[in-house]
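> give the three-dimensional model of this entry:
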Amino acid sequence: MKIGVIDYGMGNLFSVEQALKRLGCEVLVSADQTSLLACDALILPGVGAFQDAMKRLHDTGLIALFDKVVATNKPLLGICLGMQLLFEESEENGHWQGLGIFKGYIKQFSGKDSLGKSYRVPHMGWNDLQFAKSPTWLDQLPEERYVYFVHSYFATEMDEGDLIAYAEYGDVRVPGIVQKGNVTGMQFHPEKSGECGVYLLQHWLRAVEKGVATL
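Presented below is the predicted three-dimensional model:
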C-alpha cells in the first residue's frame, strides 16, 4: 500500500514518513498532484501558522488537489495544523480562508475559563480522548486513549455529525478526531502519541487497505 505525504514546505514530514514506514507502508513525499493522486491515500501534515500554510498550498498549486481528493473519494488524513486547514476559516493572526471541507472556525484558546481561572496556552502535552462515536475505520475503540497535543488554536462551530472524539482542556471541548466522508482529521500527533497514536494510525491504514476508510 502506498501513502502520499503532501509536501507543501510546512510539516513534520520526517516523523510522519518514518511512522508510516514502521507500519509497513510505501511512502511518497511529494508536491506533484498526479503522483499523489496515484497513491492509495494521502496525509496532510502541518506545523506552523495557518496563513503561512494556506499561502504555501496556493503557491505550490496544491489547492486544486483537495477538490480532486473529494471528487474521487480518496482517503485523506490531516494531522495537527493539517486538520485545521480542512476547516472553513481561521482567526490566527488575522482572518484566513481554509480549504472548507469541514464546516467550522479555527479559534485561539482564550487562556481563561468561564470562571476566570487561567490555563496554559498552548495546549501542550498528553490528554485523553473521549469518543462521541466510533469512526468507520475503527472497529474497536482503543483501551489506552492518551494522545499528544501541541496547539494554540482549535476547531469551533463545527457540524456535530463530523465529531468523532474530543479532549477537554480548561473549559473547552477540543475536537481531537473529525471525519467527513473520505476525509479524517486528527488535531494531535498520532506519530508522537505512543500506544494510542500507533493504534489509531494503524487502524486508519488498515481501513484504507480494505477500502472502508470513508463514511
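
> only C-alpha atoms from now on, for both contacts and neighbour counts.
OK.

> contact partners for D171?
D113, S114 (Cα atoms under 8 Å, 6 or more residues apart in numbering).

> how about 7 Å then?
Counting by Cα atoms under 7 Å, 6 or more residues apart in numbering, D171 makes contact with D113.

> please report how far it lies from S114.
D171 sits 7 Å away from S114, going by Cα to Cα, to the nearest Å.

> now Q33
Q33 is 45 Å from S114, by Cα to Cα.

> could you also give me the structure for this next sequence, so I can compare it with the first?
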Amino acid sequence: MSKKIVIVDYGVGNLLSVARAFEHCGADVSLQDRASALTDTSRMVLPGVGAFGDCVDALRSRGLDQAVLEHVARGRPLMGICVGMQMLLDASEEFGSHDGLGIIPGVVEAIPRMDHAGNVLKVPHIGWSPLLPPEGRNNCWADTPLSELKTGTAAYFVHSYHARPHSEDHRLADAEYGGQRITASICREAVFGTQFHPEKSGEVGLSIVRRFLEAA
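Predicted coordinates for the structure are as follows:
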C-alpha cells in the first residue's frame, strides 16, 4: 500500500520535481495550499527555493505556518528541503533578519565567502558535494533518512546560506565548501531537513525519500 504524503504548496519551490521524486518511490502525493487540508496528514514535505524572507512570508500569508507547527506538535514526520529546511530554524540573516518557525533552535547564516587561504569562493555553492557526518558523530545516521548512505556520498546543492543549529545533536550531516564545514542536513525527533535537493540527487536522493516514507 502506498504511503500518503502532503507537499505544502505556498507558491514557492520545486513542487513538481519534489512530487515526482516521491511518486517514483511509491508515495500517494497531494499538493495542498490550504491549512485545513494539512490537519490530518501523516507525513509532510516543506519545500523551498529562493530567499528565506520571501518564502516564510508566503507561508505565513496563507496561514500554513500554523498547520506546519501543529503537524510537528503531533509528532508526525516532516521533511524540509533547501529553504524549507532553513525555515525550520529560529531566524535567518539573509537580506536582513527574518523569523523562522522555531522548530529547531538555531539561525541561518551565509556560507563562507573565502577559504582558509583567503581565496574568494564562488557563491552560491552549486553542484555535487560529499555528505559527511559531523565531526565526532560518525554513527549519527542510523535510524534516519540518511541511514542507507555511505560517508562521502555526494548530493546536489544550490544555496548561499546554511543552517547553524544551536545544538550539535540537531546537526545530522555536513558538506565541505572551501575546506570549511557547512550544514547539509538537520534533524530533531521526527523533523528532518536537507540543504541539498534530494529530488535532484539521483538514486542517492531517492534512497533518502524512501527512508523518509518508512518513518513511523
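
> quick one on the thing from earlier: which of Q33 and S114 of structure 1 has more neighbours?
Each of Q33 of structure 1 and S114 has its neighbours counted (other Cα atoms under 10 Å); Q33 has more, 17 against 9.

> just give me the match in structure 2 for the more buried one.
Aligned by TM-score structural alignment, Q33 of structure 1 pairs with A35 of structure 2.

> pretty sure that match contacts L64?
Yes - in this structure, A35 of structure 2 is within contact of L64 by Cα atoms under 7 Å, at 5.2 Å.

> could you check how far the residue nearest to K192 of structure 1 when sequence neighbours are not counted is from Y169 of structure 1?
Nearest residue to K192 of structure 1 in three dimensions, chain neighbours excluded: Y148, at 6.5 Å (Cα to Cα, 6 or more residues apart in numbering). To Y169 of structure 1, Y148 of structure 1 is 13 Å away according to Cα to Cα.

> more crowded one of those two?
Y148 (20 against 15).

> please name the residues that touch the more buried one.
When contacts are counted by Cα under 7 Å, 6+ apart, Y148 of structure 1 is found next to G125, W126, N127, F188, H189, K192, S193.

> mind doing that once more with 6 Å?
Neighbour list for Y148 of structure 1: G125, W126, F188, H189, S193 [criterion: Cα atoms under 6 Å, 6 or more residues apart in numbering].

> just the element for the corresponding residue of structure 2 for the second one, please.
With TM-score structural alignment defining the correspondence, W126 of structure 1 maps onto W128 in structure 2. In this structure, W128 of structure 2 sits in strand 125-130 according to DSSP states H and E.

> how big's the offset between that strand and structure 1?
Taken over the aligned residues, the distance from strand 125-130 of structure 2 to structure 1 averages 0.3 Å (mean Cα distance after the TM-score superposition for structure 1).

> buried residues, that strand. List them.
Using 16 or more other Cα atoms under 10 Å as the test for burial, strand 125-130 of structure 2 gives H125, S129, P130.

> all helices of structure 2, in order?
15-24, 52-61, 64-73, 83-86, 202-213 (DSSP state H).

> after superposition, how close is the last one to structure 1?
Translated: helix 202-213 of structure 2. Mean for helix 202-213 of structure 2 is 1.2 Å (mean Cα distance after the TM-score superposition for structure 1).

> what span of structure 1 lines up against that helix?
The aligned range for helix 202-213 of structure 2 in structure 1 is 194-205, by TM-score structural alignment.

> got it, and the first one?
The counterpart of helix 15-24 of structure 2 in structure 1, using TM-score structural alignment, spans residues 13-22.

> from the chain's centre, how far out does that stretch sit?
Centroid displacement of stretch 13-22 of structure 1 relative to its chain, using Cα atoms, centre = their mean, to the nearest Å, is 15 Å.

> cool, and stretch 159-176 of structure 2?
Distance, centroid of stretch 159-176 of structure 2 to centroid of chain: 10 Å (Cα atoms, centre = their mean).

> cool, and stretch 25-37 of structure 1?
18 Å.

> what does that stretch contact?
Stretch 25-37 of structure 1 is contacted by residues M1, K2, I3, G4, V5, I6, D7 when judged by Cα under 6 Å, 6+ apart.

> what is the burial count for I6 of structure 1?
By other Cα under 10 Å, 26 other residues sit near I6 of structure 1.

> correct me, but it touches A41?
No - contact criterion Cα atoms under 6 Å: I6 of structure 1 and A41 do not qualify, at 10.5 Å.

> what touches both of these two?
Common neighbours of I6 of structure 1 and A41 (Cα under 6 Å, 6+ apart) do not exist.

> name the single longest strand found in structure 1.
Longest strand in structure 1, counting residues (DSSP state E): strand 172-180.
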